[in-house]
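Chemist: Pasting the sequence and the predicted model now:
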Amino acid sequence: MRLRKPTALGAVCGVLTAVNLLNNRFAPRAAVPTSVVASALLIAVARRAGTSWDDLGLSRTRAIGGLRHGAVAAGGVGLAYAAGAALPATRPLFADERAADSLPGILRQALVDVPLGTVLLEETAFRGVLPALLRDTNGHRGAELISAGLFGLWHILPSGDLPEANPALAGLTTAGAPPSRAKAAIGAIVTTTIGGGLFTLLRRRSGSLVAPMALHTAFNSLGYLMAWQVNSVRTDQRRSRHRWRAGPPASRTPRTAADQRRR
């Protein structure tokens, strides 16, 4: 049975609301399987509502072009991040406590948590399913604008720990005002809405979800890797300063036989 698009849109919004709460409040450790299952469910609902694979950005004929556009954009992110982490003025923006301390942990975040637990669902929902369902009643541009705004609202809950985890970045998103959870949420809405617009432009230009998925993965995964590097250097520097302040260990001169006889 075919779903009416308003019904499908309501179902999609319900699924996204539930997943946002699960991934950020009730079951964050299960974010990867939750997001994978939710992505498949959203696609199934959209297909039942009559959207085509091309409408969703999932046409196989456009995937190679999407990969090409995404690779170029991701390369630009990598260069920008490398320069930002190298410059003293911008390096604090990468000192994020949400990055894992160990190499296996950071690789899991970059290669599993980000692409499967974050990017897959967000790009499927906000650059694929929602625009396809909203297009009939709001036009192409209207559907894209609404989806970008919803993408910004989606980030209210994930932004809650930003002031503690990365004060420098939180201050940037709040335009220099002292960071707080409320201000961080507002900053997250604004910045991710703009980011959603950027992903949408790449989706429109390439005709494929592969392109914004590649760019989104680069933003988040490379951000984690840069944070791990910056945090590691800072930790080594703190240890070096601590050893320098403590001074060299007290030397112990071996006792001679005469010393031992005196005792």
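Modeler: The structure has been received and is ready for your questions.

Chemist: make it CA atoms for all contacts and neighbour counts henceforth
Modeler: OK.

Chemist: Check which helix or strand the residue most central in space within the chain maps to.
Modeler: A centroid search over the chain (C-alpha atoms, centre = their mean) returns Asn220, at 3.9 Å, as the residue closest to the centre. Taking DSSP states H and E as the definition, Asn220 sits inside helix 210-246.

Chemist: buried set for that helix?
Modeler: By neighbour count on 16 or more other C-alpha atoms under 10 Å, the buried set for helix 210-246 is 210-231.

Chemist: Assign the closest residue to Ser159 other than its chain neighbours to helix, strand or coil.
Modeler: Spatial nearest neighbour of Ser159, excluding adjacent residues (C-alpha to C-alpha, 6 or more residues apart in numbering): Ala185 at 5.7 Å. In three-state terms, and counting by DSSP: H, G, I helix; E, B strand; the rest coil, Ala185 is helix.

Chemist: and Ser206, what does it touch?
Modeler: The contact partners of Ser206, taken as C-alpha atoms under 8 Å, 6 or more residues apart in numbering, are Arg62, Gly65, Gly66, His69.

Chemist: Of those - the most surrounded one?
Modeler: Gly66 (26 neighbours; other C-alpha atoms under 10 Å).

Chemist: circling back: which is the next helix or strand following the helix holding Asn220?
Modeler: helix 257-262.

Chemist: Return the distance of that following helix from the chain's centre.
Modeler: Distance, stretch centre to chain centre, for helix 257-262: 69 Å (C-alpha atoms, centre = their mean, to the nearest Å).

Chemist: what does stretch 172-183 give?
Modeler: Taking mean C-alpha positions (C-alpha atoms, centre = their mean), stretch 172-183 and its chain are 19 Å apart.

Chemist: Residues contacting it, please?
Modeler: 159-163, 167, 170-171, 184, 186-188, 191.

Chemist: what kind of secondary structure is Ala89 in?
Modeler: Per three-state DSSP, Ala89 ends up coil.

Chemist: That one and Arg48, how far apart?
Modeler: 51 Å (C-alpha to C-alpha, to the nearest Å).

Chemist: Settle it for me: which of these two has more neighbours?
Modeler: Arg48 (16 against 9).

Chemist: quick revisit: wait, what's in contact with the residue nearest to the centre of the chain?
Modeler: Taking C-alpha under 8 Å, 6+ apart as the contact definition, Asn220 lies against Ala110, Val114.

Chemist: Against that first model, consider the following:
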Amino acid sequence: MSRRVAALTAAVLLLVLATTLANRVLPGWAYPLCGLVTAGALVGLARWSGLRAAAIGLDRAHLRRAGLFGLAGLGVIALGFGIALVVPALRSFFHDGRMPDLAVSSVLWVALVRIPLGTVLLEEIAFRGVLPALLGGGDRWRWGPVLGASALFGLWHVLPSLALTHNAAVSAVFGSASLVLVSSVAVLAASVAGVVLLWWRHTGRGVLAPALVHLATNSGGVLVAWYVLSSA
């Protein structure tokens, strides 16, 4: 038990360091590298604490099931984006001032490298794999670990949420509301999303399931925003 507590403490401290480095210190090109290193360290901590691969959602025996559930979720996200593209009133929500520029190379870098490695891989390993298991959940659905890991997932978004006022959808909803309010709502929304993604992880029996949903949402959102802005 003491080893599990030590691993949990180390994992939380590691994530605090990682988000600080990624959002405040490291250059943009190092973001995926930071994600890869942190994810690997988290898996190492989980294994050191005695957790099995199944407990952190990395059991190869369930890889096919996780992939199928992930693809189903990806399809739902793709359908949602498709509907948004054909409804003129919804297209404006993709006007995101956080887009670096409209160069194809920049968009592909963000959608195919930065997000998959720096965001999706790390966050799914951390918040749908390692942390719920260290909190006592693992491959079982238990509300304590689910809510704990999801709350930490919300707090993980504090620093990124400080740039949300550049997003047209956020501005349309909140207007001139304070950044504190916008950030607080973003943290709460991320916590709720964490619960949903954990449901996908448990239903699919692996982190690949929520990872595909997460990838479709983030990378898909970037690609759709680029398409809307470049065709405006």
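Modeler: Yep, it's here. Bear in mind the structure is a predicted one, so any value in this text is a computation, not a measurement.

Chemist: Can you pull the TM-score for these?
Modeler: Overlay of the two chains. TM-score (TM-score structural alignment, normalised by the length of the second structure): 0.93; 227 aligned residues with a C-alpha RMSD of 1.6 Å.

Chemist: Can you tell me what the residue nearest to the centre of the first structure aligns to in the second structure?
Modeler: Using TM-score structural alignment, the equivalent of Asn220 of the first structure in the second structure is Asn218.

Chemist: how many neighbours does Thr38 of the second structure have?
Modeler: As a burial measure, Thr38 of the second structure scores 24 neighbours (other C-alpha under 10 Å).

Chemist: hang on, I meant Leu111 of the first structure
Modeler: 14.

Chemist: And the helices in the second structure?
Modeler: 2-20, 31-48, 63-86, 88-91, 104-109, 122-123, 131-134, 143-156, 158-161, 168-174, 179-204, 208-230 (DSSP state H).

Chemist: now the ones you listed as TSV including distance to Ala55 of the second structure?
Modeler: Shown next, in TSV, are the helices of the second structure (distance: least, C-alpha to C-alpha, whole Å):
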stretch	distance to Ala55 of the second structure
helix 2-20	13
helix 31-48	9
helix 63-86	14
helix 88-91	40
helix 104-109	32
helix 122-123	16
helix 131-134	6
helix 143-156	12
helix 158-161	28
helix 168-174	37
helix 179-204	10
helix 208-230	14
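
Chemist: Return the most buried member of those helices.
Modeler: helix 131-134 (a mean of 27; mean count of other C-alpha atoms under 10 Å).

Chemist: which other helices and strands contact that helix?
Modeler: Applying 3 or more C-alpha pairs under 8 Å, 6 or more residues apart in numbering; DSSP states H and E, we find helix 131-134 of the second structure packed against helix 2-20, helix 143-156.

Chemist: Check the mean deviation of the first one from the first structure.
Modeler: This points to helix 2-20 of the second structure. Its aligned residues in the first structure lie a mean 0.8 Å from helix 2-20 of the second structure after superposition (mean C-alpha distance after the TM-score superposition for the first structure).

Chemist: now do the shortest one
Modeler: With the two structures superposed, helix 143-156 of the second structure lies on average 0.7 Å from its match in the first structure, counting by mean C-alpha distance after the TM-score superposition for the first structure.

Chemist: what's that helix in contact with?
Modeler: Outside helix 143-156 of the second structure, the residues that reach it (C-alpha under 8 Å, 6+ apart) are 15-16, 19, 123, 127-128, 131-133, 135-137, 186-195, 198.

Chemist: what angle separates that helix from helix 2-20?
Modeler: 20 degrees (axes from the mean of the first three to the mean of the last three C-alpha atoms, to 10 degrees).

Chemist: Show where helix 143-156 of the second structure falls in the first structure, residue numbers please.
Modeler: Matched against the first structure by TM-score structural alignment, helix 143-156 of the second structure falls on residues 141-154.

Chemist: rewinding a little: now distance to Leu102 of the second structure too, for the helices and strands packed on helix 131-134 of the second structure, in a markdown table please.
Modeler: Formatted as a markdown table, these follow (distance: least, C-alpha to C-alpha, whole Å):
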| stretch | distance to Leu102 of the second structure |
| --- | --- |
| helix 2-20 | 26 |
| helix 143-156 | 28 |
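
Chemist: Looking at the ones you listed, which is nearest to Phe81 of the second structure?
Modeler: Closest to Phe81 of the second structure of those, according to C-alpha to C-alpha: helix 143-156, at 23.8 Å.

Chemist: can you count the residues close to the nearest residue to His216 of the first structure once chain neighbours are set aside?
Modeler: Leaving out its chain neighbours, the residue that sits closest to His216 of the first structure by C-alpha to C-alpha, 6+ apart is Val119, at 6.4 Å. Val119 of the first structure has 21 neighbours, counted by other C-alpha under 10 Å.

Chemist: what's the counterpart of Val119 of the first structure in the second structure?
Modeler: By TM-score structural alignment, Val119 of the first structure lines up with Val120.

Chemist: which residues touch Leu159 of the second structure?
Modeler: With C-alpha under 8 Å, 6+ apart, Leu159 of the second structure has these contacts: Thr19, Thr20, Asn23.

Chemist: Quick check: the gap between the last one and Val222 of the second structure.
Modeler: Counting by C-alpha to C-alpha, the gap between Asn23 of the second structure and Val222 of the second structure amounts to 18 Å.

Chemist: tell me, how many neighbours does Ala125 of the first structure end up with?
Modeler: Ala125 of the first structure: 25 neighbours (other C-alpha under 10 Å).

Chemist: Please tell me I have it right and it contacts Leu41.
Modeler: No: counting by C-alpha atoms under 8 Å, Ala125 of the first structure stays clear of Leu41, with 10.3 Å between them.

Chemist: Share the number of residues neighbouring Val87 of the second structure, please.
Modeler: By other C-alpha under 10 Å, neighbour count at Val87 of the second structure equals 10.

Chemist: show me what contacts it?
Modeler: With C-alpha under 8 Å, 6+ apart, Val87 of the second structure has no contacts at all.

Chemist: With Val113 of the second structure as the reference, measure out to it.
Modeler: Val87 of the second structure is 29 Å from Val113 of the second structure, where distance means C-alpha to C-alpha.

Chemist: before we move on, what about Pro27 of the second structure?
Modeler: 15 Å.

Chemist: and the two? which has more neighbours close in?
Modeler: Neighbours per residue, other C-alpha under 10 Å: of Pro27 of the second structure and Val113, the larger number sits with Val113, 17 against 10.

Chemist: For that one, which non-adjacent residue is spatially closest?
Modeler: Val113 of the second structure's closest residue in space is Pro32 (C-alpha to C-alpha, 6+ apart), at 6.9 Å.
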